[in-house]
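Trainee: sequence? don't have it. structure:
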């Protein structure tokens, strides 16, 4: 029994497999949330958002998505990336009460992590992680072990939290990062994600030995699976970022309308 999803090189089976490391991670995340919000009770919408973020992580990491993405299909691996780095982080952050964030702002860990959440640094950090974790030698070197697969998943999560923090979190307040600039920040990110999309979608040969040599699942060839992964990154990632930008535009328009009244 594996404790974390990783490439195994055995024929795929739809028989359920337990991954207790994933369950432990989700349980610790929920326990940490309960401790963090003690004394600053979250509202029902905040609870729902945090639960949604935890659910997105659970789906991405556990069977069958986690197992398929770790050692069988690059396209499912890309779905994991979207869930871990682009879907779960904004939900987790927006589920934290402002009172708990303000109380934690002065702690040493918060002061140490604060520079990573500055918009420019967060943007560069996130896209450096995106390119590095989709580099063939990195993927093939990490996905074969449980520790390596865990490292890759956590890199996506940390990068996603840093990327979304200046967009979503109310603490610390950023007067120089208004809604209009946040929209540009998200749009710039869609442009920066073009590079990995191009090399995945238009490559003549498969990049990843992990997925090229994996036991087949379905009718897709390794090249078709890789091209599908690139399209999922482009279309799925773009849809998430443009939806977030559209929501911010609506907030911007509403705030201007209220100010005018």
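Mentor: Nice, I can see it. If you're wondering where the values come from, they're calculated on a predicted model, not measured in any experiment. Numbering: from 1, shown residues only.
Trainee: hey, let's count contacts and neighbours off CA atoms from now on
Mentor: Fine.
Trainee: what does stretch 237-245 contact?
Mentor: 82, 86, 87, 182, 183, 186, 187, 189, 190 (C-alpha atoms under 8 Å, 6 or more residues apart in numbering).
Trainee: and residue 70, what element?
Mentor: helix 65-71 (DSSP states H and E).
Trainee: And that helix, how far out from the chain middle?
Mentor: Computed by C-alpha atoms, centre = their mean, to the nearest Å, the chain-centroid distance of helix 65-71 equals 15 Å.
Trainee: And stretch 134-145, by the same measure?
Mentor: How far stretch 134-145 lies from its chain's middle: 18 Å, per C-alpha atoms, centre = their mean.
Trainee: structure B:
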């Protein structure tokens, strides 16, 4: 089995992408350390964790593995769309969000795309469309459309998470038991795409099963001059898992990560809702006069 190091340092560690992440982190800390936009330690931890994960899934060897193994790709997508957006949303102070949302153009975007039904259908519709084999193989072999689709789905994931986790008073927010229904609906809507992948009887993506399409897809993360000097025959050079099992594992990993993330959010939402309900029930009792 070949070692990934044959692809070179740039393909493995994406130094330019790392530089952009470091600059983003520095600008964030500069913005939230002084003045009226100060962030709490918790907010800084959440936001910087989101940036670290963003580099891990899009700039580290995990990104390269995502072009070699479908299971790595699905794990990458799960973290990118289900873990990172809520970290970035909750890591940015409310005062900054208020200024961002008040910007002309962005204000209209939030007004439309943060509506719960539109946010749910938008993200899950795009995610499902992306994993249609014809669309997937086209996008994975074209740098422009691959970057465009990744950004569009990430923005859709951001708006999907927004009604659940934001703290901006001027923005509509799902509260109480409605949050539970929202999360459950989100999980259900993602199931068809995962089921299509999981229960297919043969590999359905040429960019992971056809040597020519796979090598073309590698151009997304490996410099052309490096690829030209390599004798590649297919993804099986780098792992021993059969293609169909790798595909099925990818769908399973997506659902497992989804269940862990959504289950954690469900638990937090449920206990918070139960606590507030108990507090409301306790108020009348406290107002009843007590006589000795």
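Mentor: Done, it's in. The structure displayed is predicted, hence computed values, not measured ones.
Trainee: on that earlier part again, neighbour-wise, which of the contacts of stretch 237-245 of structure 1 leads?
Mentor: residue 186 (24 neighbours; other C-alpha atoms under 10 Å).
Trainee: Quick one: map that residue onto structure 2.
Mentor: Under the alignment (TM-score structural alignment), residue 186 of structure 1 pairs with residue 183 in structure 2.
Trainee: Residue 203 of structure 1 now?
Mentor: Checking TM-score structural alignment: residue 203 of structure 1 goes with residue 200.
Trainee: Is that match in a helix, a strand, or coil?
Mentor: When classified by DSSP: H, G, I helix; E, B strand; the rest coil, residue 200 of structure 2 comes out as coil.
Trainee: and what of residue 163 of structure 1?
Mentor: Classified using three-state DSSP, residue 163 of structure 1 is helix.
Trainee: Distance of the match of residue 186 of structure 1 relative to residue 115 of structure 2?
Mentor: Distance of residue 183 of structure 2 to residue 115 of structure 2, computed by C-alpha to C-alpha, to the nearest Å: 14 Å.
Trainee: and if you look at residue 57 of structure 2?
Mentor: In terms of C-alpha to C-alpha, residue 57 of structure 2 sits 28 Å off from residue 115 of structure 2.
Trainee: Counting neighbours, go ahead and name the busier of those two.
Mentor: residue 57 (22 against 17).
Trainee: Helix or strand: which one has the more buried one?
Mentor: helix 41-58.
Trainee: which residues in structure 1 does that helix align to?
Mentor: Under the criterion TM-score structural alignment, helix 41-58 of structure 2 matches residues 44-61.
Trainee: Comparing that stretch with structure 2, how large is the average distance?
Mentor: Aligned to structure 2 and superposed, stretch 44-61 of structure 1 gives a mean residue distance of 0.8 Å (mean C-alpha distance after the TM-score superposition for structure 1).
Trainee: Give me the contact list for that stretch.
Mentor: Counting by C-alpha under 8 Å, 6+ apart, 5, 22-23, 26, 29-30, 65-67, 79-80, 83-84, 87-97 sit against stretch 44-61 of structure 1.
Trainee: Return a ChimeraX selection command for the buried portion of these.
Mentor: Those of the contacts of stretch 44-61 of structure 1 that count as buried under 16 or more other C-alpha atoms under 10 Å are selected in ChimeraX with:
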select :5,22,23,26,65,66,67,79,80,83,84,87,88,89,90,91,92,93,94,95,96,97
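Trainee: before we move on, back to that, the helix or strand that the helix holding residue 70 of structure 1 is followed by against structure 2, how far on average?
Mentor: Next helix or strand after helix 65-71 of structure 1 toward the C-terminus (DSSP H and E): helix 74-81. For helix 74-81 of structure 1, the mean distance from the matching residues in structure 2 following superposition reads 0.6 Å, by mean C-alpha distance after the TM-score superposition for structure 1.
Trainee: what's the angle between helix 74-81 of structure 1 and helix 44-61?
Mentor: 150 degrees (axes from the mean of the first three to the mean of the last three C-alpha atoms, to 10 degrees).
Trainee: and helix 74-81 of structure 1, what other elements does it pack with?
Mentor: Contacts defined by 3 or more C-alpha pairs under 8 Å, 6 or more residues apart in numbering; DSSP states H and E place helix 74-81 of structure 1 against helix 44-61, helix 65-71, helix 222-231.
Trainee: Which residue in structure 2 aligns with residue 108 of structure 1?
Mentor: In structure 2, residue 108 of structure 1 lands on residue 104 (TM-score structural alignment).
Trainee: what's the burial count for its match?
Mentor: Neighbours around residue 104 of structure 2, by other C-alpha under 10 Å: 9.
Trainee: where's it relative to residue 151 of structure 2, distance?
Mentor: 21 Å.
Trainee: again with residue 85 of structure 2
Mentor: With C-alpha to C-alpha as the criterion, residue 85 of structure 2 and residue 151 of structure 2 are 12 Å apart.
Trainee: go on, residue 18 of structure 2?
Mentor: From residue 18 of structure 2 to residue 151 of structure 2 the distance is 17 Å (C-alpha to C-alpha).
Trainee: and if you look at residue 102 of structure 2?
Mentor: Relative to residue 151 of structure 2, and taking C-alpha to C-alpha, residue 102 of structure 2 is found at 22 Å.
Trainee: got it, and residue 196 of structure 2?
Mentor: 24 Å.
Trainee: just residue 261 of structure 2 next, same as before
Mentor: Residue 261 of structure 2 is 21 Å from residue 151 of structure 2, by C-alpha to C-alpha.
Trainee: neighbour count winner among those two?
Mentor: residue 261 (15 against 12).
Trainee: Show me what that one aligns to in structure 1.
Mentor: Checking with TM-score structural alignment, residue 261 of structure 2 has residue 240 as its match.
Trainee: once aligned to structure 2, how far is the helix or strand its match falls within on average?
Mentor: According to DSSP H and E, residue 240 of structure 1 maps onto helix 237-260. For helix 237-260 of structure 1, the mean distance to aligned residues of structure 2 following superposition is 1.6 Å (mean C-alpha distance after the TM-score superposition for structure 1).
Trainee: Just give me how far that helix sits from the chain centre.
Mentor: 21 Å.
Trainee: quick one: buried residues of that helix?
Mentor: 237, 238, 240, 241, 242, 244, 245, 248, 249, 252.
Trainee: and what of stretch 53-69 of structure 1?
Mentor: Counting neighbours by 16+ other C-alpha under 10 Å, stretch 53-69 of structure 1 gives 53-54, 56-69 as buried.
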